[in-house]
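Asks: can't give you the sequence, but here's the structure:
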């Protein structure tokens, strides 16, 4: 399908269910997609951070993308991450996702090698030139060690290089500057926040939509939040956001003495989906550390408190 202009609403970054052997569990992935569609989401983002794309082989990435695109069958737009270290590798992913039928490519700044801001801009220009689908910038400084400046994002948008931004930088002032600046752009540009915890604030400042990892677990909650924002009922939006903030505390159940924050957060999302009967196995990709049985019980308590069990 054609990417909506602008893309808006709830676009969850879809988790990648795995088997105990760490292969893609396509049956669980289909159930997860159905769970999200039934929850009323407006699009799907596969092969991003919550999808554990950095841990997947190219073969596994292809399986995920093909499974989701075929199952969605045009009901919703499918955005796909083309996330890799350098421009030629990203262009390979863009060709693959375009061939598979994705509606947009989500691209970070290059990483591993040190880059100048001019090289970051050239990276996006070259990717857009080689892409048959719209390119959405993914601002993820914690992962790629480059913060996309407001000037870079809006400049590339004005050139027609970028169709949108998924902002996971945590820089709310910078995101607001993009939201304000996009009003003067000649074309259509979507400003999407990746924050689970301040989605109501982002919508109030004029964001087009949200891309929340927690949306895998509770898509209906974020849909209600967005609906309240569209209707201007900010008290209702704030109440829903506060409920979701309490639910998000599940991401801290993992013991930081034995695992990283990503293992805890992604493990919690998958444990919650397993406890809700959506996926068959809560395994995360290697080398991430799995949650313990006690930590998984704590995830269940968060779900119960949110009315999801």
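Replies: Good, I have the coordinates. As the structure is a computational prediction, the values presented were derived from the model and not from experiment. Numbering: from 1, shown residues only.
Asks: all contacts plus neighbour counts: C-alpha atoms, from now on.
Replies: OK.
Asks: if I read this right, residue 248 contacts residue 212, doesn't it?
Replies: No. Look at residue 248 against residue 212 with CA atoms under 8 Å: they stay out of range, at 10.5 Å.
Asks: Check it against this one:
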């Protein structure tokens, strides 16, 4: 089962906008050293929307190379065209990934039946496990609980990343999916309670900045120590909030630049660097947490 603290890794870039592979290697090692359980490469936080296919594949391939079997690498492979998602998955599977994360089709607003058929087609074509990714705040379409339950019966669909922040959704799913199907939060502010109430882990933006704390939080929340989990979560609650004062991944990229893990906070257009007020707000917190 894919579980625990799974980082939604940024894609570091040079001031000119090229992928910064030296910083990527440094970040992979940072997560291995601090107990992160798995890496999602080129998901939403990794700027999948603005990396062309060849670059997308190259970043995943390098992440697998740098991980060198020490930590699983999950590739972001979603698309709003089923055939495109399958093609991207085919390219990713050849570089040694452990699983693929496939987002709900965006913009075209498919029906529930269409989404079920979409993911079944992807899973039928895949040679690695598939993780469903439901994030209606970005895709508009919402993969409903009954659809997840139906898809969870497919032998190659092994988990759900749910970024709704709705703990009621977890309650709907928890007892109705197979025992080996992983329920993963995609919402840092509610991730702790998600795990305490029966979830198996979190695909986390905050883990980019404090991987050891997120690893400890996940171990406590899934290991029967809710008091410790809530204590750790309270200590990083303001970080959860400040990392989303501008659209993700604007703030985590800027934070890692300030922390010395990336040579620049560059984002591909149409994303741009954070406003000065946002920079100052997050930098103040990072100093309070002794991260810079």
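Replies: Perfect, thanks for sending it. Not measured: the values here are computed from a predicted model.
Asks: Tell me how the two chains score on TM-score.
Replies: Here the TM-score for the pair of chains, by TM-score structural alignment, normalised by the length of structure 2, is 0.95; 292 aligned residues with a CA RMSD of 1.6 Å.
Asks: rewinding a little: which residue of residue 248 and residue 212 of structure 1 possesses the greater neighbour count?
Replies: Ranked by neighbour count (other CA atoms under 10 Å), residue 248 of structure 1 and residue 212 place residue 212 first, with 25 against 21.
Asks: still on that earlier bit, if I look at residue 248 and residue 212 of structure 1, which residues touch both of them?
Replies: Counting by CA atoms under 8 Å, 6 or more residues apart in numbering, the shared contacts of residue 248 of structure 1 and residue 212 are residue 196.
Asks: what sits against the aligned partner of residue 300 of structure 1 in structure 2?
Replies: Under the alignment by TM-score structural alignment, residue 300 of structure 1 pairs with residue 283 in structure 2. With contact set as CA under 8 Å, 6+ apart, residue 283 of structure 2 has these partners: 255, 258, 292.
Asks: Show me what residue 157 of structure 1 aligns to in structure 2.
Replies: In structure 2, the residue paired with residue 157 of structure 1 is residue 152, using TM-score structural alignment.
Asks: Can you list the residue ranges for strands in the stretch 201-309 of structure 1?
Replies: Applying DSSP state E, counting those that start in this stretch to the stretch 201-309 of structure 1 gives strands spanning 209-210.
Asks: just the helices in it please.
Replies: 219-230, 234-248, 261-275, 293-305 (DSSP state H, counting those that start in this stretch).
Asks: With distance to residue 64 of structure 1 added, can I get those helices in CSV?
Replies: Converted to CSV, these look like this (distance: least, CA to CA, whole Å):
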stretch, distance to residue 64 of structure 1
helix 219-230, 20
helix 234-248, 25
helix 261-275, 16
helix 293-305, 26
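Asks: so which of the ones you listed is the most packed in?
Replies: Across those, averaging neighbours per residue (mean count of other CA atoms under 10 Å) puts helix 261-275 on top, at a mean of 24.
Asks: What residues in structure 1 pair up with stretch 227-241 of structure 2?
Replies: Across structure 1, the stretch matching stretch 227-241 of structure 2 (TM-score structural alignment) is residues 235-249.
Asks: And for that stretch, what's in contact with it?
Replies: 196-200, 214, 221-222, 224-226, 228-229, 302-303, 305-306.
Asks: thinking again about what came up before, can you list which of the contacts of residue 283 of structure 2 carry over to structure 1?
Replies: Mapped onto structure 1 and checked by both residues aligned by TM-score structural alignment, their matches' CA atoms under 8 Å, those keep the contacts 255, 258, 292.
Asks: List the residues that contact the first one.
Replies: Shown here is residue 255 of structure 2, whose contacts under the criterion CA under 8 Å, 6+ apart are 209, 282, 283, 286.
Asks: separation between the second one and residue 12 of structure 2?
Replies: Which is residue 282 of structure 2. Distance, residue 282 of structure 2 to residue 12 of structure 2, using CA to CA, to the nearest Å: 19 Å.
Asks: can you tell me which residues contact the aligned residue in structure 2 for residue 51 of structure 1?
Replies: When structure 2 is aligned by TM-score structural alignment, the residue opposite residue 51 of structure 1 is residue 46. By CA under 8 Å, 6+ apart, the residues touching residue 46 of structure 2 are 8, 9, 10, 11, 249.
Asks: Same check on residue 35 of structure 2?
Replies: 211, 212, 215.
Asks: Could you check which residue of structure 1 pairs with it?
Replies: By TM-score structural alignment, residue 35 of structure 2 lines up with residue 40.
Asks: Going by secondary structure, its match is in what exactly?
Replies: Residue 40 of structure 1 is part of no helix or strand when elements are defined by DSSP states H and E.
Asks: and if you look at residue 133 of structure 1?
Replies: Residue 133 of structure 1 belongs to no helix or strand when assigned by DSSP H and E.
Asks: which ones are touching it?
Replies: By CA under 8 Å, 6+ apart, the contact list for residue 133 of structure 1 reads 98, 103, 104, 105.
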